[in-house]
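Visitor: Model the following, please.
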Amino acid sequence: MDDSIGIKIKKLRKERKLTLKQVSDKTNLSISFLSQVERLKSSITLESLKKVSEALDVNPSFFFSNPVKKTKSTIVRNALSDLNNRPNSFIYKDLGGNLENPLFSPLLVMLKPGDNRGSSYSHKGQEFLYVLEGTLTVLIDEEEHDLHPFDCIYLDSTTPHNWINHTDSDVKFLCISSLPI
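Guide: Next up, the predicted model:
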């Protein structure tokens, strides 16, 4: 994952006037681990990032966006172009641009063969998944659903869920999630 995530976590935590202990209590992640992430000494899993984002009251996509001037509209061209060149196995690309006060977060996600985003978890909001390439397995409350290209699913994110690639090919899909209000 991106090294700037730790820097963004620390900045946001300080803006919210929270201590590492307070974030640790809200996330059940150790203070030392959180400190190492903030100091770029350790990387964070998507599952842990989700816990931190809920504790800091932001969508996880916040940590993948570029802090530039907010706009009224954004065009993202050739969003797939650099997806295959990244070293991480689980890849996010924020498609939201920099709209001010967005109501939802669009992400392009790529899972390499055998990847998943950790154990199932739940969070506030809703998700819409649309498969572009490959076969995505969505686990919802221990029930698996295979989605093929051009299939989609809309789910209540408060239900425990996970994304899995059981195949030997890349899976690319859109994930559009509502932001906490």
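
Visitor: CA atoms for contacts and neighbours, from now on please.
Guide: OK.

Visitor: Please, where are all the helices along the chain?
Guide: 4-15, 20-27, 31-38, 46-55 (DSSP state H).

Visitor: closest one to residue 100 among those?
Guide: Relative to residue 100, the nearest member of the helices of the chain by Cα to Cα is helix 4-15, separated by 17.2 Å.

Visitor: Figure out how far the closest one is from the centre of its chain.
Guide: Distance, stretch centre to chain centre, for helix 4-15: 16 Å (Cα atoms, centre = their mean, to the nearest Å).

Visitor: Show me which positions of that helix end up buried.
Guide: 5-6, 8-10, 12-13 (16 or more other Cα atoms under 10 Å).

Visitor: show me what contacts the residue nearest the centre of the chain?
Guide: Taking Cα atoms, centre = their mean, the centroid of the chain lies closest to residue 60, which sits 4.7 Å from it. For residue 60, the contacting residues are 49-50, 53, by Cα atoms under 8 Å, 6 or more residues apart in numbering.

Visitor: Here is the second sequence; please produce its structure so I can put it next to the first one:
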Amino acid sequence: MQDHLAQIPSRIKELREIMEISAIDMATDIDIPFETYSRYESGELDIPISVLYKISHRLGTDTTVLLTGEDPRMDTASVCRGGKGVEVERYPGYEYSSLAYNFKNRTMEPLLVYLDPNKAAAAPVTHSGQEFNFVVEGVVKVTVNKREYILEAGDSIYFSALLPHAQSAVKAPSKFITIIQE
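Guide: The predicted structure is shown next:
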């Protein structure tokens, strides 16, 4: 699966070049420093999922194309069987699995997130839109704008993703579903 993730930067570069967009213009258009963008496109840095959304929007393509190299095919319903989501490991401390990668023109992104308490905690992030988290397994600490919430299986939280936020497992590996609307 790591080979799959390593292909994302090359897909981005290829599409950008086909569209005759310079790397400097792309960085400007998605509002990140050129040096950071360059490190994303070279594969030196993992690309945050929120940045993948911005890049796919700028390239006029679906995020699934960047993730898998294929166009999503479904427009009425898309089923994702257990354990069959597309892996997206984009922020240190989180392991994502995209659950609706095969649905065309998504307006939100549902992801299954795995947290390992033995890995370094993720730094707080911000992105546009809103976010919903539903704990499936374990106990998750969700920090939103410096306030901490301890959520157990069955608990959920909805918040503005413009606020700095982070999630971490409490004591044991945990899983939660996040739905991000940009």
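
Visitor: And the buried residues of helix 4-15 of the first structure, which two are furthest apart?
Guide: Across those (Cα to Cα), the longest gap, 12.0 Å, separates 5 and 13.

Visitor: out of the buried residues of helix 4-15 of the first structure, which one sits closest to residue 94 of the first structure?
Guide: residue 5 (13.5 Å).

Visitor: Could you give the residue range in the second structure aligned to stretch 127-136 of the first structure?
Guide: The aligned range for stretch 127-136 of the first structure in the second structure is 131-140, by TM-score structural alignment.

Visitor: Show me the strands in the second structure, by range?
Guide: For the second structure, the strands defined by DSSP state E occupy 86-88, 95-98, 109-115, 130-137, 139-144, 147-152, 156-160, 165-169, 174-181.

Visitor: Format those as CSV; extra columns: mean neighbour count and distance to residue 77 of the second structure.
Guide: Converted to CSV, the strands of the second structure look like this (neighbours: other Cα atoms under 10 Å; distance: least, Cα to Cα, whole Å):
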stretch, mean neighbour count, distance to residue 77 of the second structure
strand 86-88, 22, 17
strand 95-98, 20, 15
strand 109-115, 22, 14
strand 130-137, 20, 21
strand 139-144, 21, 30
strand 147-152, 15, 30
strand 156-160, 15, 24
strand 165-169, 23, 29
strand 174-181, 21, 17
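
Visitor: now those as CSV including distance to residue 79 of the second structure?
Guide: As requested, these are arranged in CSV below (distance: least, Cα to Cα, whole Å):
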stretch, distance to residue 79 of the second structure
strand 86-88, 12
strand 95-98, 12
strand 109-115, 12
strand 130-137, 19
strand 139-144, 26
strand 147-152, 26
strand 156-160, 23
strand 165-169, 27
strand 174-181, 16
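
Visitor: Tell me how many other residues surround residue 19 of the second structure.
Guide: 11 (other Cα atoms under 10 Å).

Visitor: if I look at the residue lying closest to it once chain neighbours are set aside, how far off is residue 85 of the second structure?
Guide: With sequence-adjacent residues excluded and distances taken as Cα to Cα, 6 or more residues apart in numbering, residue 19 of the second structure is closest to residue 59, at 7.6 Å. For residue 59 of the second structure, the distance to residue 85 of the second structure equals 23 Å [Cα to Cα, to the nearest Å].
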